[in-house]
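Student: heads up, no residue letters with this:
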């Protein structure tokens, strides 16, 4: 079985497949992705593959500089997005935005 390049929590799978979630915000351990990368996507919980994405843009952001656009791309409110990022990456301030589209 081929390994996945990136994983998402299962709760995001439907939004990704429907095109409602078009970015992911990650810490420095996943800052190596670049525009044009084609990635196998799996669920974090069980590593089960569910789609392939293409990276269309990358940038950096902090919790303070998250915008409404980021929130829309994540299919949530800005406050909800800030809370989720703080829960996943406690005590971190610098993040990497990976914009993508499903193939």
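Tutor: Noted; the coordinates are in hand. Remember, it's a predicted structure, so these values are computed and weren't measured experimentally.

Student: from here on, contacts and neighbour counts on C-alpha atoms
Tutor: OK.

Student: what's the helix or strand where residue 86 lies packed up against?
Tutor: Secondary structure assigned from DSSP states H and E places residue 86 in helix 78-88. Applying 3 or more C-alpha pairs under 8 Å, 6 or more residues apart in numbering; DSSP states H and E, one finds that helix 78-88 contacts helix 68-74.

Student: just to revisit the earlier point, residues touching the helix holding residue 86, excluding its own?
Tutor: Contact partners of helix 78-88, identified using C-alpha atoms under 8 Å, 6 or more residues apart in numbering, comprise 25, 63, 66-68, 70-72, 74, 92.

Student: here's the one I want to compare it with:
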């Protein structure tokens, strides 16, 4: 069976492991995950495994609908969140919110 995986930038590793980051916002290319999936998590930069998460929910959102609640779930301010999204997905308006919790 093929491993199911997802990557995060290394700067988010600590927040994920501490349970401070409980969502990730992705574009259409990374919207194929579904509720209940168990994913092995790797750092994007060096492909090193660091934990396992379970997807709790996947929903769509428009960039302009991002709010303080999303930012809190990302463990950052709304301005920081919007800057991160703009840097990773410049010009993208239609996004996907993946809610998750740490399995191990």
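Tutor: That came through fine. In this text, all values refer to a predicted model and were calculated from it rather than measured experimentally.

Student: Let me see the TM-score of these two.
Tutor: Comparison of the two superposed chains (TM-score structural alignment, normalised by the length of structure 1) gives a TM-score of 0.95, and 102 aligned residues with a C-alpha RMSD of 1.2 Å.

Student: Nearest residue to the middle of structure 2?
Tutor: Closest residue to the average C-alpha location of structure 2: residue 24 at 1.8 Å, with C-alpha atoms, centre = their mean.

Student: give the contact list for it.
Tutor: 74, 97-99.

Student: Quick one: map it onto structure 1.
Tutor: Per TM-score structural alignment, the equivalent position to residue 24 of structure 2 in structure 1 is residue 24.

Student: I'd like to know how far that match sits from residue 2 of structure 1.
Tutor: Counting by C-alpha to C-alpha, to the nearest Å, the separation of residue 24 of structure 1 from residue 2 of structure 1 is 22 Å.

Student: Please apply the same query to residue 68 of structure 1.
Tutor: Where residue 2 of structure 1 is concerned, residue 68 of structure 1 sits at a distance of 36 Å (C-alpha to C-alpha).

Student: Next, the contact list for residue 12 of structure 2, please.
Tutor: residue 21.
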